[in-house]
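1. structure, please.
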Amino acid sequence: MTIPKIPIGSWVESVEGWFDTNFGPVLDAIKFVVGGTVNGLAELLNFFHPLIVILVFSIVAYLIGRWRIAVFTLLGLLLVLNLGYWEHTMQTLSLVLIASFISIGLGVPIGILCARSMKLQNVVTPVLDFMQTMPAFVYLLPAIAFFSIGVVPGVFASVIFAIPPTIRLTNLGIRQVPEDLVEAADAFGSTPMQKLFKLQLPLAVPTIMAGINQTIMLSLSMVVISSMIGAQGVGTDVLRAVNQVKTGVGFEAGLAVVVLAIILDRMTQNLVKKSKRG
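-> As a prediction, the model looks like this:
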């Protein structure tokens, strides 16, 4: 006796078709806003002379971190410029920043709600497990179905892949606030909003920033995969080098990604350290 196959694939495609039919205008609006924002930021970064942008980034790195990070930012971005990947690196940076901002903007409130409700946490946790274990290539299918090809499905896939750490660590950071401090706030008559913004969030900032750091790194790790669906950037150069078996070109493009990753990682890590000292 043959056991009938459960038509999970058909169910997923039905849901996808229903969503596309009923929320078409919303998806078009999202595509317009997100695509315009990413492309606008990339054009802004490429509008100014690269040396000016490099100098600004180096100053920001110095203000956030230490002089060593500023020196690495200066030398690293000059290397990217010398290798000829400046424009594509700025496109990649734009995609990563917008995907990270969306992930943070959605992830922090969801994490706060999970910290306030155990029932919601029990619902969200399996979803996050699913998002983190599902192969990243699978995210490209609904992204293409909803937004066609281009930079927007790349942002969409990056958000799904990168948002779990922000949600998890925001939830964890708030739950780790000592109970005696929470009880003291309640004893003094603090409202839930006062307790959240004046006690729990300030104490949870270091943990939340650690989640944001991981979100940015995961967004950056999606650049090559996103290039497979038309997202422009350094990932396109890496993918082209793989298809043409050009090891040298692939190494150079990969080096540009590494430089960008180290700069973003060190900056966010220093923000975490400053928040802990604060």
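2. C-alpha only now, for contacts and for neighbours.
-> Will do.
3. what distance do you get for the most centrally placed residue in the chain to residue 167?
-> When CA atoms, centre = their mean is applied to the chain, the residue found nearest the centroid is residue 100 (3.0 Å). Residue 100 sits 13 Å away from residue 167, taking CA to CA, to the nearest Å as the criterion.
4. list the helices and strands the one helix or strand residue 104 maps to packs on?
-> Counting by DSSP states H and E, the element that carries residue 104 is helix 86-116. Counting contacts by 3 or more CA pairs under 8 Å, 6 or more residues apart in numbering; DSSP states H and E, helix 86-116 packs against helix 24-47, helix 118-133, helix 151-175, helix 201-221, helix 234-244, helix 247-277.
5. what about 7 Å?
-> Packed against helix 86-116 by the contact rule (3 or more CA pairs under 7 Å, 6 or more residues apart in numbering; DSSP states H and E) you find helix 24-47, helix 151-175, helix 201-221, helix 234-244.
6. compare with the first, here's sequence two:
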Amino acid sequence: MASSCWGLPTLLCEAPELSSRSLREIRRTVDGGFRDLVREISPLIDAATAPLQRFLNGLEDAFANSPWIIVFLVLVTIAYAASRSWRITLGTVLALLAIGWVGLWQDTMVTLSMVTVCTIVAVIIGLPIGILAARSNRAEKLIMPILDVMQTLPSFVYLIPVVVIFGIGKVPGMIAVVIYATPPMIRLTNLGIRLVDKEVIEAADAFGSSERQKLWNVQLPLSLPTLMTGINQTIMMALSMVVVASMVGVGGLGKNVLQAINNQFFTMGFLNGFALVAIAIAFDRASQAFGQRLQKHTEVQHD
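-> Below you'll find the predicted structure:
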């Protein structure tokens, strides 16, 4: 057998180069096939995402173009209704006034509309998947590794296929945010249902409740505090993702932060970061207070 490369066989010597060529060919084939598939189904993709685009545009128009005092009063009312705390409500008032004072009201409203839509979509997707995981150990074993990938894979990586499929714009940014924000909702829905007291489940079985009745009348009401924690974490994840989503065409505060990074505008970046932190704290405190109220209510009913 002919030898080369310091006595190694030719085949072994050339193996790394052959492997590299094969990998390049596989990558070209996969990338080309993926692009061709996207071109063929692009009309279906546009039709499927059109309602979501209209909903986002409508909500953004309502938030950004309505008189600021109306939006301000609505947000403050929601904060008080959720928390029933004057301290949290006052904090929300001061945060919103500070955002308006530094001239970031419009951008904040755009970000709020994006976070609202993404949170709604993430809850709609995450809640049934979490219920499925809670009711089936086999489904849980299948779903959890997928959630691990969604939470650990760098967001820039899954932005690539999203942009290839949907192009540049609000919808791909929204999809990237939903991918990042959905896992907490699924995990905490699964956890909340599984933590429901088994004695309560046995009592429901003794009264002849069906699986559907147990879910809607026992498990979901008793797991509401945990579900609210899931919604809280979903909101926080969505807010933390808006800066990355701005890379694919999402406006608002994230776009300003990205511009500040590119141009090294410290003040601009700090003010927009402050606005993000302010609304994140307001959402966090209001949703946590609402969850605590739900927990006390369910404990009273259980007793």
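7. next, the TM-score between them, please.
-> In this superposition the chains share a TM-score of 0.94, using TM-score structural alignment, normalised by the length of structure 1; 278 aligned residues with a CA RMSD of 1.9 Å.
8. would you mind finding the match for the residue nearest to the centre of structure 1 in structure 2?
-> With TM-score structural alignment as the criterion, residue 100 of structure 1 lines up with residue 119 in structure 2.
9. hmm, that match is touching residue 234, no?
-> Yes: A contact is recorded between residue 119 of structure 2 and residue 234 when judged using CA atoms under 7 Å, the distance being 6.3 Å.
10. just to revisit the earlier point, have a look at how far, on average, the helix holding residue 104 of structure 1 is from structure 2.
-> Overlaying structure 2 shows helix 86-116 of structure 1 at a mean distance of 0.6 Å from the equivalent residues (mean CA distance after the TM-score superposition for structure 1).
11. quick one, that helix and helix 234-244 angle?
-> Between the axis of helix 86-116 of structure 1 and that of helix 234-244 there is an angle of 110 degrees, by axes from the mean of the first three to the mean of the last three CA atoms, to 10 degrees.
12. measure residue 144 of structure 1 to residue 40 of structure 1 for me?
-> Between residue 144 of structure 1 and residue 40 of structure 1 the distance, using CA to CA, works out to 21 Å.
13. those two: which is more packed in?
-> Neighbours of residue 144 of structure 1 and residue 40, each counted by other CA atoms under 10 Å, are more numerous for residue 144; the result is 18 against 14.
14. for the more buried one, give me its contacts.
-> Applying CA atoms under 7 Å, 6 or more residues apart in numbering, one finds that residue 144 of structure 1 lies in contact with residue 153.
15. what does residue 230 of structure 2 correspond to in structure 1?
-> For residue 230 of structure 2, the aligned position in structure 1 is residue 211, judged by TM-score structural alignment.
16. wait, what's in contact with that match?
-> Under the criterion of CA under 7 Å, 6+ apart, the contact partners of residue 211 of structure 1 comprise 165-166, 169.
17. what do we get in structure 2 for residue 27 of structure 1?
-> Across the two structures, residue 27 of structure 1 finds its equivalent in residue 45 of structure 2, going by TM-score structural alignment.
18. same thing with residue 83 of structure 1?
-> In structure 2, the residue matched to residue 83 of structure 1 (TM-score structural alignment) is residue 102.
19. and what of residue 54 of structure 1?
-> Checking TM-score structural alignment: residue 54 of structure 1 goes with residue 72.
20. tally of neighbours for the equivalent of residue 198 of structure 2 over in structure 1?
-> Aligned against structure 1 by TM-score structural alignment, residue 198 of structure 2 finds its counterpart in residue 179. For residue 179 of structure 1, the tally of surrounding residues (other CA under 10 Å) stands at 10.
21. any idea how far residue 179 of structure 1 is from residue 121 of structure 1?
-> As it turns out, when the distance is counted by CA to CA, residue 179 of structure 1 lies 19 Å from residue 121 of structure 1.
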